[in-house]
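Peer 1: got a predicted structure plus its sequence, pasted below:
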Amino acid sequence: MGLVSGLLKAGIAKKIVDEARKPQNQAKAKEMLARLRARRGSRPT
């Protein structure tokens, strides 16, 4: 059971890394980070 769980987690991690390497997904990630930073910066403390 542990072996199957480990293989499943490795497969999911590989899929995430592969998707993150795609240029269109990198652009989406940068936009999302910029929005989060802008929102965090506009909050009063």
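Peer 2: On my side now, so go ahead.

Peer 1: rest of the way, CA atoms for contacts and neighbours
Peer 2: Fine.

Peer 1: what packs against the helix or strand hosting Ile16?
Peer 2: Secondary structure from DSSP states H and E places Ile16 in helix 2-21. Under the contact definition 3 or more C-alpha pairs under 8 Å, 6 or more residues apart in numbering; DSSP states H and E, helix 2-21 sits against no other helix or strand.

Peer 1: other residues contacting it?
Peer 2: Asn25, Gln26 (C-alpha atoms under 8 Å, 6 or more residues apart in numbering).

Peer 1: stretch 34-44 now?
Peer 2: Taking C-alpha under 8 Å, 6+ apart as the criterion, no residue outside stretch 34-44 touches it.

Peer 1: also this one, for the comparison:
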Amino acid sequence: MNMLRGLIKGAVVAKVIQVAQRELSKPANQRKIKDGLNKLSQSRRKH
């Protein structure tokens, strides 16, 4: 039973990583991430 759970967890993690890589490869998402990081760094400089 524990082995089955481990296999299922591994498969879920692999799928999450696959989806994340696919989404991060899209130019629109890359732009959103850059904009968000810029806003974050600007707000940290003000404090």
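Peer 2: That came through, no problem. Please read all numbers here as calculations on a predicted model, not as lab measurements.

Peer 1: about what we covered before: the helix holding Ile16 of structure 1 vs structure 2, mean deviation?
Peer 2: When structure 2 is overlaid, helix 2-21 of structure 1 sits 0.5 Å from its aligned residues on average, using mean C-alpha distance after the TM-score superposition for structure 1.

Peer 1: and the residue most central in space within structure 2, how far from Gly36 of structure 2?
Peer 2: Here the mean C-alpha position of structure 2 is nearest to the C-alpha of Ala20 (C-alpha atoms, centre = their mean), at a distance of 5.0 Å. Applying C-alpha to C-alpha, to the nearest Å, the value for Ala20 of structure 2 to Gly36 of structure 2 is 17 Å.

Peer 1: neighbours of the counterpart of Asp18 of structure 1 in structure 2, just the number please.
Peer 2: Aligned by TM-score structural alignment, Asp18 of structure 1 pairs with Arg22 of structure 2. Per other C-alpha atoms under 10 Å, the neighbour tally for Arg22 of structure 2 reads 10.

Peer 1: gap between stretch 32-47 of structure 2 and the chain center?
Peer 2: 18 Å (C-alpha atoms, centre = their mean, to the nearest Å).

Peer 1: in that stretch, what counts as buried?
Peer 2: Using 16 or more other C-alpha atoms under 10 Å as the burial criterion, none of the residues of stretch 32-47 of structure 2 qualify.
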